[in-house]
Structures are given as C-alpha cells and as structure tokens.
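Chemist: show me the folded form of this:
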Amino acid sequence: MSASTPQPDSSVRPADRRVSARIGAIAESATLAVDAKAKALKAAGRPVIGFGAGEPDFPTPDYIVETAVEACRDPKNHRYTPAGGLPELKEAIAAKTLRDSGYRVDASQVLVTNGGKQAIYEAFAAILDPGDEVIVPAPYWTTYPESIQLAGGVPVEVVTDETTGYKVSVEQLEAARTENTKVVLFVSPSNPTGAVYTRAEAEAIGRWALEHGLWVLTDEIYEHLVYGDAEFTSLPALLPELADKTIVVNGVAKTYAMTGWRVGWLIGPKDVVKAATNLQSHATSNVSNVAQRAAIAAVSGDLSAVHEMRTAFDRRRRTIVRMLNEIDGVVCPEPEGAFYVYPSVKGLLGKEIRGKRPQTSAELATLILDEAEVAVVPGEAFGTPGYLRFSYALGDADLAEGVGRIQKLLAEARD
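Modeler: This next block holds a predicted model:
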C-alpha cells in the first residue's frame, strides 16, 4: 500500500514552508522526463533514439487539422464557452461511445477535459474523500497514483507480472480489499504493458466490483489499438448495472494522433460529472475551442486513419518483441494492445556491462542511455522494478536501429 499524502511539519511556521507537503510529494512524470532528456540530447547533436514517449509518430489526419484552421477564423471560437465542453462535442462523444463500445450515454454525462490526465484527476477528486482507498494494479501508468493522492485518496498497489500476462485476478483484488476500499482501477488495453483483458476476465472483475458496491474507473484511451485475436471490452457496456458507479476516461490523443491537442473526457453518473465540471470551472474553465472543434471532426469521422496506424504498430510490435527476446537475460511477452512492450530485464541485473554492474532497472536504463544512446523508461516508474518500458510508436528504421544498439550493448554482459 502506498502512503497517504504527507502531513506538513507542525514545528515549521506555515509562512516558512515554501512548497506544500501535498504538492511536494508529487513525483515528476518519468515518461515525460525521459522523453525530455532524449530530446535535449538530440538537440545537442547526439544521435539518441527515444522509446520513452507514449505518442504516435504519425501526424494528425489532414481533415482534422483543416477543421481547426477553419475554427481559428471563426470569432465564436475566440470567446469563453461552457466549462464542461462544447455541447456539439459532448453530443459527438456520446454518439462515438455508442458506436465504438456499445455504451449508451447522454451528453449530460460527458465532461470535456484538457487531456486524459485532467479527466483522471477530476474523476478521483470528485469521488474520493481523505483516506478512501483505490486498488491500482501494477505495473501502472505513472499518473494514476499521483492523481489519487492529490485527491486525498490512498493507492493500494496489486502487483502482477509476466507470468499472468500482467493481468490482475479477482483473488488478488479481493485480497487487497478493505473496509476503506472505494474504487478499483481497470485499464485495458494497458499502459505500460499492452495487456488486454478477455471479455470473461473483464466481466469477472466487473461482477466482483458490483458484489462489493465499489466504484470503477476505467481508462479506455487505447480502445482501438488491439491486435490479433484480442478484443476491447468496455465494462459499463458489458455490465450495464455497473454504470451508476463507473467513470470512463478517454480522449483523442492515441486514436487520432492528437497528443498535443489536449482533448480528453470523462463519462459518468450525472451527479459526479456535475461535481467534476464545477471543479474544472475553477481550475481551467473550457478546453481550447479550436482543439474542441478539431475533436468533433475526429470523433465524428471514420476510423480509417487509426486502422492505418494500427497496421504499422502491429508490424513494429512483432519486430520489437522478436528483437528483444533475442537478448540473453531479457524476457519480453507479446503485448495484445496499446503500443508498448514491457520486458523483464531481471536476468541482466548485477552483470558487468562496460565496467558497470547495474543493480536496478533504473541503473540499467541509465547505462543504456549513456552507452547506446537509447532512451527507455525503467520499471520503477510503473511500480515494478526489474522491467523496462519501450514505446514502439516510432518509425520502423529508428526502432530497428535503437533495439539493435541495445542488443549490441547487452551482448557484452558478463557474470
């Protein structure tokens, strides 16, 4: 279990505290930090290849960009609009949700946010009171526990590994449940592992949550990025009786290659959405109108662009899994969704590589960056040391070159 937000030192005068205990406890986003370091090194002339950032390497489709250009010229988009989102976008999101996941919702159940991160924070802030526990399967995306703690909650980690495909069982969830448990986090497809729960597995978790009256926050941002025989399952569509205590988080970032446009949303019961909207009205007010107009075009259009991206991601997925598994000491399960692999590197820890003996995956990631000029994110960032996360949302040539450099470096590992 993670510790709750630290309390300020009562021996220090409030006026002398420069940063609050609440904000001082927030960890920097490891994925963004790795990406920023890789970009800085490239800007300095080093041939760094980055596997850190979770964003498609494709441009936003032209028809979406053109919609934004037109929106810039329309004076109505130069003004404030409703804090909860443009009515037209909320209607379009409701229609898209029914089309893509079979979940019927009303526009009044939608809050448009500045990206998925704001949706996640506001969802937790709307339903958590101090001390409420949230069960968080690990490996987890770095933002989840930070958002929970900022909202006053306590993240309770349930660790999974490659032997179960990084999927949590009902038995593990039940073992973690206490009288203070309020929410279970459900993410499929997963960041950082690419794990996808089967329909039966998702239903079992949903029924367990129902049985115990728990809330579910489900992050569906990678809904369209599944491969092979894997299928995306939306919990409230699968179990309509769960909908009254389910919050769905989604956005345009991954499906439409729109990470920089910053448009996400949450869908939930009307009273929770109203509360989260009130919070947003004081935090940021409305999302950029131009980005919202672009998002209308995205969610209302067809999915041909994402189909093309998925084909490329699938090809890269198979390539990176094969190349990583050729390295002695690396075990890389084949992911079924998203655009990440999460190999175990435990077999390399403690071995000598160019005069160093990395004892942790964080030290190994540093060594790889220094010696091979390849940026990856260590498992410590996701709650499970001993692993590395690679995003394969980068060009085929860079992918092959980057993993090839790592193969060459790690081939030197000696006992």
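
Chemist: all contacts plus neighbour counts: C-alpha atoms, from now on.
Modeler: Noted.

Chemist: now do the host helix or strand of residue 97: which elements does it pack against?
Modeler: Here residue 97 sits within helix 87-101, counting by DSSP states H and E. Applying 3 or more CA pairs under 8 Å, 6 or more residues apart in numbering; DSSP states H and E, one finds that helix 87-101 contacts strand 110-113, helix 289-300.

Chemist: those into CSV, with extra columns for mean neighbour count and distance to residue 278?
Modeler: What follows is the helices and strands packed on helix 87-101, written out as CSV (neighbours: other CA atoms under 10 Å; distance: least, CA to CA, whole Å):
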stretch, mean neighbour count, distance to residue 278
strand 110-113, 29, 10
helix 289-300, 22, 19
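
Chemist: can you redo the ones you listed as a markdown table with distance to residue 321?
Modeler: Formatted as a markdown table, the helices and strands packed on helix 87-101 follow (distance: least, CA to CA, whole Å):
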| stretch | distance to residue 321 |
| --- | --- |
| strand 110-113 | 35 |
| helix 289-300 | 31 |
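
Chemist: nearest to residue 40 among those would be which one?
Modeler: Nearest to residue 40, of all these, is helix 289-300, at 27.4 Å by CA to CA.

Chemist: just checking, next helix/strand downstream of the closest one?
Modeler: helix 304-325.

Chemist: that next one: what's the following helix or strand?
Modeler: The C-terminal neighbour of helix 304-325 among helices and strands, as given by DSSP H and E, is strand 340-341.

Chemist: now the second one, please; I'll put the structures next to each other:
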Amino acid sequence: MDLPLKGIKVIDFTQYQQGTVGTLLLADWGADVIKLEPRLVGEPGRAAGLAYYQAHNRNKRSVTIDLKKEKGKEIVYRLVKDADIFAQNFRPGVAERLGFGYEALSAINPKIIYLTGSGFGLKGPWKDRPGFDAVGQAMGGIMSLAGPPGSPDLPIGAAVADQTGGFMLGYGALLALIDRQRTGKGQMVEASLMGSVIGLIGWVMQDYLLSGQSRGKTRARVGSGVFSCTLRAGDGKSFIIQTFGKAAKEKVFKAAGLEPKDPRFETGEKMRQNIDELIDALEGFFSTKTRDESLEILGKEDVVCAPVYNLAEVAAEPQVAANEYLVEIEHPKEGKIRILNNPVTLGMQKARVGAAPELGQHTDEVLKEAGYSEEEIAVLRKEEVI
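Modeler: All right, here's what the predicted structure looks like:
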C-alpha cells in the first residue's frame, strides 16, 4: 500500500534542525524530499556528525549544487516547476537575496507551498534576527520554568525549540496541502522557534494570561487538582508520580505511610506552601526502597508513576522496542545501526525507515528526472555547478 504522501515532491533547502525536521516528517511518510546542498561540503548539519545528520535527514535524496552560479539556480527553478513544496529556514531575507523567495518561486509555480522557518516570526522588531534553538527556548519562556527554584536559567538538554519548530512546519505543510486541494492555490507557511515554544508550553502560558501570575520554577507541579513531583529512591535512581484529584493524591500518601488528611497538605495552596516538607516526607519513605520497589508499591495503589530514564535506559526499554520507536537499519557505511523511527503509527501503514543520504548521492538521478541529458550533466560537473 502506498504511503500517504507518495507523489508529493519537496525541494528541501533547509539546514541544521528546525527546517530539516519539518521536511523529515514528510519524507518519512512517502514524500520525495530532494535535499539541496552546497558542493563539496554539504549543509552545515553534516559537520555536527552522523547522529545529528541522520536524525534530521533520513529518507531524503541529496543533490549538490553551487547555487551562486546561474546554472545552479536554473536547476532549482526547473525542479520547482513541478514541485509541491519548497522549504528553507535561512535567516529572513537570505533566500530572497539568493533568488529563492516566495514571490520568485510562486511566479514559476503558483501552486507551490513555501515553508519558511524563522527564529522569531516574520513581523515585529526581532524579525530579521538570526535564531538557534537556545534563543527560541529563552524567548519562548520554557527556560524560566525548568529546574528547581533558584537554579540558573539553562536550556533544556534537548533542542526542543528546533524540534517543535520542525513539527510545526511539517504540520503547516499538511494544512497547506489540504487547502490547496480545495482552492488550487499554494501559499507561504511560516513557523518560528519562539512561537513554537510558546505553543509547546501551552496551558502554562494560558494560565499566566488569565491569572497574571507566572508559575516559575518549582520542585513539584501543584495546581488545578494536579500533583506531580520527582523523587529519588534508596538506590539513587529517580522516578516520577503524577496525580489528579484528591482521591489519587491520597493513594500516594497511603502508599508512603503518610496521613491522607494531613492538614499541612490538605489543599493545593497548602501543598504549595509546604512543598519542601511534602517531598522530604515522601522521599523519607521511598529512600528505604529501590526504584523498582517504589514503583511496585505505587502501582498496587494504581498511582500514575514511571521511572526517570537516562538515554541508555530509554534505548534498552522493552516498551520502546515493542512500539518500534527505535529500529535497526543497514547503513551503507556504518553497517547495522539503531535509529529513530517516526513516532506516529497508522492502522494500515508504517512510516519509512531508512538512512540519511550521502552527500550528492542522488544528483545525477534527480537531474535526469528533471530532463537533463547525460551530456548536460557532464558539462555541469565540469563547470563545478554540481
């Protein structure tokens, strides 16, 4: 059975992570993603190593072009003529200066869907500034929420602004494809690092807008019936609990030998005021148990809980294997390696699983599909256009 995006052609002029993740999501589900890369060196993400490049560029085809040369630009314009999507995440204005802005490409193909990833959006005083993941985390507010009270404002260990920005670009591409089916028209789709992080923190931002109070950093999440905190067991390993509602909270207290009606923790407001006492009391009990023993005790009370895993534990977890979140492939140079899989499953189809392309691996193949003869390709190579 064909994948949902088979027949969708994407010209991918993205780099690093935000843009490449957006087109990666399309490639996983069958789109023909043609990645444009500079001759000899490739896009900057290659310099970050195999893991970085593989994670963001699997299932794509690589074409190397010198886009500063007119013949290089002509190749792109020819590819755009029958493409469905063009994607870039350069600093605002760069694609336009190179001749690949939305106005230029939509004049060639009015049905083109043009994805653009930015740091801060295309309007406002910050619109022309460059952006990377950390600044998206900083200005989107998530750094002010991470860590215990008094801790430095540090980026989260994974590039969540880049990754979420990529998810939003892929989401926007699908919306524009559906809209084009109805209208016959292409359009620009934009997602920024800052805007994506604001969307990611979701209800926490909405809570501030309604209450005027920022939750800030805390040892636990307490509010609107929710209680969640991380605890350390006697073997030094951490686990997390999360409850919703008074009855669920009292199950935790019961499991830990605490008085369910303890007046210090009777309401959400009192729990916030005495959160250090509460966590110390819980850890006082669970410090006499291993993490596995703690989770078993809580599980018997039907408490929502889970171990806090490091990456090695994630990779070894049977639940990860059962759902194929990580899979093994045969890499053309590295042999058997485990890679990330697309985390979405459909009832009748599975996403593609494959390696990222070698630099320029598909240049001749793609150019022939675009109508170039072998002789023309040889001339382009001699002139160092490809």
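
Chemist: can you pull the TM-score for these?
Modeler: Scored against TM-score structural alignment, normalised by the length of structure 2, the superposed chains reach a TM-score of 0.23; 156 aligned residues with a CA RMSD of 7.2 Å.

Chemist: angle of the helix holding residue 97 of structure 1 against helix 289-300?
Modeler: Put simply, helix 87-101 of structure 1 runs at 30 degrees to helix 289-300, going by axes from the mean of the first three to the mean of the last three CA atoms, to 10 degrees.

Chemist: residues of helix 87-101 of structure 1 that come out buried?
Modeler: 89-97, 101 (16 or more other CA atoms under 10 Å).

Chemist: which is the next helix or strand following the biggest helix by length in structure 2?
Modeler: Assignment by DSSP state H gives helix 160-183 as the longest helix of structure 2. Using DSSP H and E, the helix or strand that follows helix 160-183 of structure 2 in sequence is strand 188-192.

Chemist: tell me what angle that following strand forms with helix 160-183.
Modeler: Counting by the same axes, to 10 degrees, strand 188-192 of structure 2 lies at 160 degrees to helix 160-183.

Chemist: and whichever helix or strand comes after strand 188-192 of structure 2, what other elements does it pack with?
Modeler: Per DSSP H and E, strand 188-192 of structure 2 leads on to helix 193-201 as the next helix or strand towards the C-terminus. Contact here means 3+ CA pairs under 8 Å, 6+ apart; on that basis helix 193-201 of structure 2 packs against helix 133-140, helix 160-183.

Chemist: and which of the buried residues of helix 87-101 of structure 1 is nearest residue 66 of structure 1?
Modeler: residue 89 (16.9 Å).

Chemist: surely that closest one is in contact with residue 292?
Modeler: Yes: the criterion here is CA atoms under 8 Å, and residue 89 of structure 1 meets it with residue 292 at 6.8 Å.

Chemist: could you pull out the strands in structure 2 for me?
Modeler: Listed in chain order, the strands of structure 2 (DSSP state E) span residues 9-13, 32-37, 61-64, 85-88, 113-118, 188-192, 220-223, 226-232, 238-244, 304-307, 326-331, 335-340.

Chemist: need these in JSON lines with mean neighbour count, can you?
Modeler: Output for these, formatted as JSON lines (neighbours: other CA atoms under 10 Å):
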{"stretch": "strand 9-13", "mean neighbour count": "24"}
{"stretch": "strand 32-37", "mean neighbour count": "24"}
{"stretch": "strand 61-64", "mean neighbour count": "24"}
{"stretch": "strand 85-88", "mean neighbour count": "27"}
{"stretch": "strand 113-118", "mean neighbour count": "27"}
{"stretch": "strand 188-192", "mean neighbour count": "22"}
{"stretch": "strand 220-223", "mean neighbour count": "20"}
{"stretch": "strand 226-232", "mean neighbour count": "20"}
{"stretch": "strand 238-244", "mean neighbour count": "18"}
{"stretch": "strand 304-307", "mean neighbour count": "18"}
{"stretch": "strand 326-331", "mean neighbour count": "15"}
{"stretch": "strand 335-340", "mean neighbour count": "13"}
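
Chemist: and these as TSV, adding distance to residue 210 of structure 2?
Modeler: TSV is the format used below for the strands of structure 2 (distance: least, CA to CA, whole Å):
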stretch	distance to residue 210 of structure 2
strand 9-13	40
strand 32-37	43
strand 61-64	47
strand 85-88	36
strand 113-118	28
strand 188-192	24
strand 220-223	14
strand 226-232	18
strand 238-244	21
strand 304-307	29
strand 326-331	40
strand 335-340	39
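
Chemist: relative to residue 294 of structure 2, which of these is closest?
Modeler: Of all the strands of structure 2, strand 238-244 sits nearest to residue 294 of structure 2, with 8.5 Å by CA to CA.
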